[in-house]
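Trainee: this is the structure alone, sequence omitted:
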């Protein structure tokens, strides 16, 4: 056998091997495309969204009532239910109370949780907060609550998605104009 015939034979065997390999690759299952998870709606209905919002506000109120203004760590559970700008405002208020040695007696409650809107992930509701049993006192035991404070305060609350048991946090908690308690 000559060098040329051996080379041709080797080239033929190599070609057959590559062809077989190509055919095997063509028979191999194609990798499945990886799917990217699509974000699903957090709530299946307005009623479900408003129920979660009310549960969120109840948990926030409970956490607020459980605070001891002389112990900054007792306030941490309140922040879990807030996001900015509500969280920033709350941190500022609690810092002032702590610095000025203000203490609180009594608890706030709420009623009339009124759904307003649920659109694009933003839930808005109105509540009447009763602070009639709450007093803020200074280190000398003197009340620092303004004498003209309204005992039942109308608030508008905005909720957005958050990492809590209800999947919501409070984004805004402001006086509701035109809403009476």
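Mentor: Great, that's in hand. Only a predicted model underlies this, so the values are computations on that prediction, with no experimental measurement involved. Numbering: from 1, shown residues only.
Trainee: C-alpha from now on. contacts and neighbour counts both.
Mentor: Fine.
Trainee: skipping adjacent residues, who's closest to the residue nearest the centre of the chain in space?
Mentor: Nearest to the geometric centre of the chain sits residue 162, at 1.0 Å (CA atoms, centre = their mean). Excluding the flanking residues, the one nearest residue 162 by CA to CA, 6 or more residues apart in numbering is residue 168, at 4.5 Å.
Trainee: hmm, the one you found is touching residue 53, no?
Mentor: Yes: the pair residue 168 / residue 53 is scored as a contact, 6.8 Å apart, by CA atoms under 8 Å.
Trainee: hey, what's in contact with both of these two?
Mentor: residue 159 (CA atoms under 8 Å, 6 or more residues apart in numbering).
Trainee: rewinding a little: give me every residue that touches the residue nearest to residue 162.
Mentor: 52, 53, 56, 81, 159, 160, 161, 162.
Trainee: now these in JSON lines, with secondary structure and distance to residue 118?
Mentor: Below are these laid out as JSON lines (DSSP: H, G, I helix; E, B strand; the rest coil; distance: CA to CA, whole Å):
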{"residue": "52", "secondary structure": "helix", "distance to residue 118": "12"}
{"residue": "53", "secondary structure": "helix", "distance to residue 118": "10"}
{"residue": "56", "secondary structure": "helix", "distance to residue 118": "15"}
{"residue": "81", "secondary structure": "coil", "distance to residue 118": "19"}
{"residue": "159", "secondary structure": "strand", "distance to residue 118": "9"}
{"residue": "160", "secondary structure": "strand", "distance to residue 118": "10"}
{"residue": "161", "secondary structure": "strand", "distance to residue 118": "12"}
{"residue": "162", "secondary structure": "coil", "distance to residue 118": "15"}
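Trainee: ok, second structure coming up, stack it against the first:
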């Protein structure tokens, strides 16, 4: 059985702090990818496979750096500018500022799977669906005691948007809960 989700922005380590129930069940089918736009000029990615591989690599770097910043208690969150831009960077700044204010640190590494290309455009923008798994993470208070709720949801269906940075690498520009049926 599946249920609709409420849209929400999810930061690299912010999902570990989500306290409200976003979904109640799981469906087995991922959303159907939208067709790619027709390129007007030479596309950044020659194939869908190339766009998908670049997006997966960018998301892995995003999660790894987010885990590093979280383990530092949110200090030097500006490091996230290397893997995010726009709304995603703003969300990361807010998430890590909250961790600093609450004197929390993060442990563990988030993982992802079910990475599916939704679309990619000639300008190098990519949108993908994925399942974020936070089961290997925790938030700790200043006494190193866990503060994540024991009954938290540990897998989230996300829609993630990427943009091509000036250096040609993809960076996360937006991450939000998928508002359709849960495909995780």
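Mentor: Cool, the structure landed. Since this is a predicted model, take the numbers as computed values, not measurements.
Trainee: what's the TM-score for these two chains?
Mentor: Once superposed, the chains reach a TM-score of 0.69 (TM-score structural alignment, normalised by the length of structure 1), with 142 aligned residues with a CA RMSD of 2.2 Å.
Trainee: one step back: so what corresponds to the residue nearest to residue 162 of structure 1 in structure 2?
Mentor: Applying TM-score structural alignment, one finds that residue 168 of structure 1 aligns to residue 170 in structure 2.
Trainee: which residues of structure 1 does stretch 44-53 of structure 2 align to?
Mentor: Counting by TM-score structural alignment, stretch 44-53 of structure 2 corresponds to 42-51 in structure 1.
Trainee: same question, stretch 103-116 of structure 2
Mentor: Going by TM-score structural alignment, stretch 103-116 of structure 2 sits over residues 101-114 in structure 1.
Trainee: buried stuff in that stretch?
Mentor: For stretch 101-114 of structure 1, a neighbour-count test (16 or more other CA atoms under 10 Å) marks 102, 103, 104, 107, 108, 109, 110, 113 as buried.
Trainee: measure the second one to residue 136 of structure 1 for me?
Mentor: The span separating residue 103 of structure 1 from residue 136 of structure 1 equals 6 Å under the rule CA to CA, to the nearest Å.
Trainee: now the fifth one
Mentor: Spatial separation of residue 108 of structure 1 from residue 136 of structure 1 under the definition CA to CA is 12 Å.
Trainee: ok, the third one next?
Mentor: To residue 136 of structure 1, residue 104 of structure 1 is 5 Å away according to CA to CA.
Trainee: and residue 120 of structure 1, by the same measure?
Mentor: Counting by CA to CA, the gap from residue 120 of structure 1 to residue 136 of structure 1 is 38 Å.
Trainee: which one's more surrounded, these two?
Mentor: residue 136 (17 against 8; other CA atoms under 10 Å).
Trainee: apart from its neighbours in sequence, what residue is nearest the alignment partner in structure 2 of that one?
Mentor: Taking TM-score structural alignment, the alignment pairs residue 136 of structure 1 with residue 139 from structure 2. Excluding its sequence neighbours, the residue lying closest to residue 139 of structure 2 (CA to CA, 6+ apart) is residue 106, at 4.6 Å.
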